[in-house]
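Q: Sequence and predicted structure below; questions after.
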Amino acid sequence: MKRGEVERARRVYERAADLLADDEHAEVLFVAFAEFEERCREVERARAVYKYALDRVPKGQAEELYRKFLAFEKQFGDREGIEDAIVGKRRFQYEDEVRKTPLNYDSWFDYIRLEESVGNKDRIREVYERAIANIPPAEEKRYWQRYIYLWINYALYEELDAKDMERTREVYSECLKLIPHKKLTFSKMWLMATQFEIRQKNLKAARRILGNAIGMAPKGKIFKRYIEIELYLGNFERCRTLYEKYIEWSPANCYAWMKYAELEKSLGETDRARSIYELAIAQSALDTPEVLWKEYLQFEIDKNEFHRTCELYERLLDRTKDLKASVGLGGEDSQSEEIKNEVSYQQQQIEQVRRCRAVFERAFEYFRTSAPELKEERAMLLEEWLNKEVSFGHLGDVTLVQKKAPRKVKRKRPVPSEDGSTTAYEEYMDYIFPDEVALAPNLKILEAAYKWKKQKTDDTDDD
């Protein structure tokens, strides 16, 4: 260089680059080569050296090289060149991150977004493939939740951006094979694969995917979507088969029972719908039995089957002794259909009132004897009973209820603290029923006797 032998110096650099490209200090050589070309005003040659070096030098050893290249582009490059340099620097940073922590899927997502912004298909696919190769270390859902979105994004990229449907199908297929369905599964992945096949108008493949899902890892979402598809296509027999499998898999699921009955109702199959409801309420365990009973009762009411409705209320009352069931049964008995056509209207009304009153009396007796601690519920029952007697008009007897009505009393009770001591009191509303007042004198006598006995015992101990 000092003697002006530029070409000879360049040949020396080129030979050194060929021989020492894999050396651990190659970065220093390439930077010197590029700076030599800069001094010779050979901008394009310098750029070519930088790019060649960045492709050859390992990313972990190219930090100074990236910094020099970015400075070079800012000085000599156009907008596109500067952007390429910036992308290269960020690519270097992401490569460093994923090399250090390959299971940090957020770093992979950032890296993929960078490559997608550049738009090089081969690079994008390469990063996706490298990312999904980092399988979570344990078969636990918390490790897989972020990982599975790499597959989802990969499939969406192939379908929407790359427009490669065969590769999209392969991505979904490989992902579903990889997931350990016996330990965990992802309904979202099954459903996305299904939707993809439907968009390709491949109904047979969509059904096969959903069938595999039900066979390998059944989930409520899978059943619901499969039934929606078949219902939309008008395949009611398939829907029935799917509902039967749904219920077989989850017999305590009231939603499945109710939707199955709803299907039969929409098809006008009243007897089938009633049979489904009967099978449902016969289950030993249900997740929301109150909703199921309500639906069944409403079904019979809509069909004007008042006798069946009353029987249902009776069965519900025998099972739960619930306040709402008691009130509901009383309401149905008061509104039931005509008993016999030959009986006069007046006699029908009297009979309905009697039956309604009998239900309220049964419920009141239950709360009084079997659940005396449920005073508020007993008071609410009497309030409903009173309203019903008023609605009966001249046939009603409000005094029958009023003499059972409780007296409200405001009381105080201790509020225990964390250490078990009592430092505060709270007010609450108590109900004193007439039958309790009758027992009160006897209770007071027993209480006084107990106090006297305790005092006598204490005096004896003092002696």
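A: Okay, I see it. No experiment lies behind these values; they were computed from the predicted model shown. Residues are numbered from 1 along each chain as shown.
Q: From here on, just use CA atoms for contacts and neighbour counts.
A: Will do.
Q: Could you pull out the strands in this structure for me?
A: For the chain, the strands defined by DSSP state E cover 407-416, 422-432.
Q: Relative to Ala325, which of those is closest?
A: Distance to Ala325, taken as CA to CA, is lowest for strand 422-432 among the strands of the chain, at 22.3 Å.
Q: What helices and strands are in contact with the closest one?
A: Contact here means 3 or more CA pairs under 8 Å, 6 or more residues apart in numbering; DSSP states H and E; on that basis strand 422-432 packs against helix 375-391, strand 407-416.
Q: May I see the buried residues of the longest one?
A: In other words, helix 375-391. Of the residues in helix 375-391, Lys375, Glu377, Arg378, Ala379, Leu381, Leu382, Glu384, Trp385, Leu386, Lys388, Glu389 count as buried by neighbour count, 16 or more other CA atoms under 10 Å.
Q: Second structure for comparison follows:
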Amino acid sequence: MAKDNNGYKYTDNKLPRAKRVKNKAPAPVQITAEQLLREVLEGQEGEIRHPQQQINDATELADFRLRMRKGFEDQVQRQKRNARVWIKYARWEESQKELDRARSVWERLLEVDYRNHTVWVEYAAMEMKNKMINHARNVWERAVQLLPRVDQLWYKYFHMEEMIGNVACAREIFRRWMDWMPDRQGWIEFIEFELRYNEVDHARAIFEQFVQCHPKADAWIRYAKFEMKNGELARVRDVFQTAVDMLDNDEGAQQLFLAFAEFEEGCKEIERARSIYKLGRDRIPKGKADSLYRMFEEFEERYGDRQAIEDAILNKARFKYEQEVRKNPMDYDAWFGYIRLEENAGNKEKIRQVYDRAIANVPPAQEKRYWQRYIYLWINYALYEEIDARDEDHARAVYRMCLELIPHKKFTFAKMWILAAEFEIRQLKLESARKILGTAVGKAAKGKIFKRYIEIEWQLCNVDRCRKLYEKYLHWSPENCYAWIRYAEFEKRICDTERARSVYELAIGQKQLDKPELLWKSYIDFELAEREFERARNLYRRLLERTQHVKVWISYAAFEASAMVGRDGMRSEDVIEQKEQCIQRARRVFERALDYFRTSAPELKEQRSFEESLSNACQVLMTLSLISKKKRHDMIEILEPFFIRNLLTVEKEMKKTKCRIIVAKKERYRELIKKYNHQSTRLPDDHIQLNFCIISLYIFIISINFPVPSRQSQSSSSTSPSPAGSRPASPSSASSESAATAVSPPISDPPSGSREDSTSETPRRS
């Protein structure tokens, strides 16, 4: 037989299978916790009890007592600190009517533990149960002398005296107890004791001592209710007034003001009640006066006029903002809303108080993003003091404190320096403003500060100061192209061209510039404004030595195309010749650019626009031939609706030119014209606007190179004999031309500038 690793034999005996339950109904007796406990208890044996011993004579009784005392003595010796053993011993002696022995046991226990007030209570209870009043009184006296702070002893003592009808002794016990200044419940028990015997004056005197010992709102309210119950309204008002004067900052002051106002409202003293509400609103912190504001609003809704209701609503909004800023003091949006609320109310003291509380919440981190909202609290505060409060000294102090608070070594706010300087200028203190801006430049220079400082000095016509400021500006930020441009424009404004040119030269000579393209453009525009074309041309050449950007080439070509010295007093032939020279120079620039960009496959867009705007039709189409086939097709699609009238008219004269690529398919033109007139193939407005100038110049160039015959010339040609070798126009061609003219769309007039320039000169025919 096989064995396992531990040496045990494997057997074929298997556990029996669980039988399938046939009856799934619940059992008649369910197993519960009670049943389990009952079975356990039933299995236990009965408690063994000692047999009852019957005592027949005094000797047996003495023996029994001796055995019991010996047992108790042994127990108290073993458990001397266990008060229960002693109490059990004393009660047994009491059951044997041995009061002296019982007192002896109690006294022995008090010697062991006299601080246990339960022992005193049990000791006195034994004496009272056996009607030993004097013994009990002695026990209570000893107890209250040794443990005067245990209220239970005093309660039991005066209760015993009251039960036996000794009211005077009970009152004396209370007075002795009050000398120890117990808690409020002891005073209330004393007052209720006096009221049980209708001693109102005694109770009032106790109340006076009570509110002096416990100056809390609930004590004063209880005192006032006591006087109110007795019908002493004047005394009630005096109590409330005294309490209000004493409890300004108490936690329960809100309840005191509410009770006082409710009392006055019950007496129909509406104005008194309103004054109490307002007094409480002013004295109690807003965070502790939720119920007061709510009750005041309800009071005004019942008895107030329009102004009173508005004040109540204002107070409610003020309370809402108080909750928000108390919850999150760094919520500057809540502070802004709170400030606007107070500014609308118009109370200067409250406005300043809210501003002071708001600016006291300085952002914890010295990062500018945390200060960006906070700094506007200072700005609004200063503007309020200057504009609304008309307090210049306070406004100046606000600016000074704000500038001292900002950590200028890490970041600064240029707007704050500028506002402080402008404030001094409005106060006609120019030197103070210069001092502030000078401090800003020296401590925390920024571009905005330089700009504003220069603007102020320029308005004051201080040219030398402006130059010095520009020099400091450039010394602080030599890579700032804006500063260089503004400096040069400043020199140009004061008509010092050489200085301006020198500034530009210094600027373009800097190694690092943030926006050099703007600087070069400004320099070139400056030379063009001075009509210094040669200098501008040299600048373009110098710029091309530094960069070969396509925009530079385009701008250079545009400059050459428009760089005409002047046409005043010149003959038309000279003007035309000069214009041709400009065009040739522009072409040469484009050719140089093409040579440079040949490897990058340029699209020739700018050269095409140039040729379209300045040359004749054949040169235009020669340029278009350089463009890829797809792009040329797109350009033809754009130009077809606008050129169809002129091109169909001069078809015969254009057969020998390259314009045949535009007028090859007459039928297609007619279809396009029909679609165009039905607005089915209209171009987008933005596309038409972008190509308007180019298209207008195209139309004008073609019209002046291939003029359309007028009606008179057509009629004369039709009536005059045709020259030899010529054939008369066929009717079909004439009808087609007239039809094309009839259905062709209207052509927009070219811009006035191009029309005047073209008509003022005598163009040459191609």
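A: Perfect, I can see it now. Since the model is a prediction, treat every value here as computed from it, not as a measurement.
Q: Dump the buried residues of helix 375-391 of structure 1 to TSV, plus distance to Leu65 of structure 1.
A: Formatted as TSV, those follow (distance: CA to CA, whole Å):
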residue	distance to Leu65 of structure 1
Lys375	83
Glu377	81
Arg378	85
Ala379	85
Leu381	85
Leu382	88
Glu384	86
Trp385	89
Leu386	91
Lys388	90
Glu389	94
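Q: which of these lies closest to Arg99 of structure 1?
A: So of the buried residues of helix 375-391 of structure 1, ranked by how close each gets to Arg99 of structure 1 (CA to CA), first place is Glu377, at 66.4 Å.
Q: any idea of the angle the longest helix seen in structure 1 forms with strand 407-416?
A: In structure 1, taking DSSP state H as the definition, the longest helix is helix 434-462. Put simply, helix 434-462 of structure 1 runs at 40 degrees to strand 407-416, going by axes from the mean of the first three to the mean of the last three CA atoms, to 10 degrees.
Q: Centre of the chain to helix 434-462 of structure 1, how far?
A: The chain centre lies 58 Å from the centre of helix 434-462 of structure 1; the measure is CA atoms, centre = their mean, to the nearest Å.
Q: for stretch 32-44 of structure 1, same thing?
A: Counting by CA atoms, centre = their mean, stretch 32-44 of structure 1 is centred 61 Å from the centre of its parent chain.
Q: returning to what we had before: ok, which of the strands of structure 1 comes nearest Leu279 of structure 1?
A: That would be strand 422-432 among the strands of structure 1, by CA to CA, at 41.0 Å.
Q: Redo the helices and strands packed on strand 422-432 of structure 1 as CSV? Include distance to Ala449 of structure 1.
A: Converted to CSV, these look like this (distance: least, CA to CA, whole Å):
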stretch, distance to Ala449 of structure 1
helix 375-391, 28
strand 407-416, 24
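Q: Which one, of those, ends up nearest to Gln93 of structure 1?
A: It's strand 407-416; of these, that one is closest to Gln93 of structure 1 (CA to CA) at 59.8 Å.
Q: about what we covered before: the strands of structure 1: which one's closest to Tyr111 of structure 1?
A: Nearest to Tyr111 of structure 1 among the strands of structure 1 is strand 407-416; the distance by CA to CA comes to 57.9 Å.
Q: Flag every buried residue along the closest one.
A: Buried-residue list, strand 407-416 of structure 1, by 16+ other CA under 10 Å: empty.
Q: who does that strand touch, helix- and strand-wise?
A: So strand 407-416 of structure 1, by 3+ CA pairs under 8 Å, 6+ apart, packs with strand 422-432.
Q: what does the strand it packs on correspond to over in structure 2?
A: Under TM-score structural alignment, strand 422-432 of structure 1 has no counterpart anywhere in structure 2.
Q: start and end residues in structure 2 for stretch 148-158 of structure 1, please.
A: Going by TM-score structural alignment: stretch 148-158 of structure 1 matches residues 375-385.
Q: Can you get me the centre-to-centre distance for the matching stretch and its chain?
A: The chain centre lies 19 Å from the centre of stretch 375-385 of structure 2; the measure is CA atoms, centre = their mean.
Q: What residues of that stretch count as buried?
A: For stretch 375-385 of structure 2, burial by neighbour count (16+ other CA under 10 Å) applies to Ile375, Leu377, Trp378, Ile379, Tyr381, Ala382, Leu383, Tyr384, Glu385.
Q: Tell me which residues touch the fourth one, please.
A: Read it as Ile379 of structure 2. Ile379 of structure 2 makes contacts with Met416, as judged by CA atoms under 8 Å, 6 or more residues apart in numbering.
Q: And it, how far from Gln372 of structure 2?
A: Ile379 of structure 2 sits at a distance of 11 Å from Gln372 of structure 2 (criterion: CA to CA, to the nearest Å).
Q: Please tell me how far the equivalent of Leu519 of structure 2 over in structure 1 sits from Pro406 of structure 1.
A: The pairwise alignment with structure 1 assigns Leu519 of structure 2 to Leu292, based on TM-score structural alignment. Note on Leu292 of structure 1: its distance to Pro406 of structure 1, by CA to CA, is 34 Å.
Q: Ala193 of structure 1 now?
A: Ala193 of structure 1 is 64 Å from Pro406 of structure 1, by CA to CA.
Q: go on, Lys121 of structure 1?
A: From Lys121 of structure 1 across to Pro406 of structure 1, the span is 80 Å (CA to CA).
Q: Could you export the strands of structure 1 as a markdown table, including distance to Lys324 of structure 1?
A: As requested, those are exported to a markdown table (distance: least, CA to CA, whole Å):
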| stretch | distance to Lys324 of structure 1 |
| --- | --- |
| strand 407-416 | 22 |
| strand 422-432 | 20 |
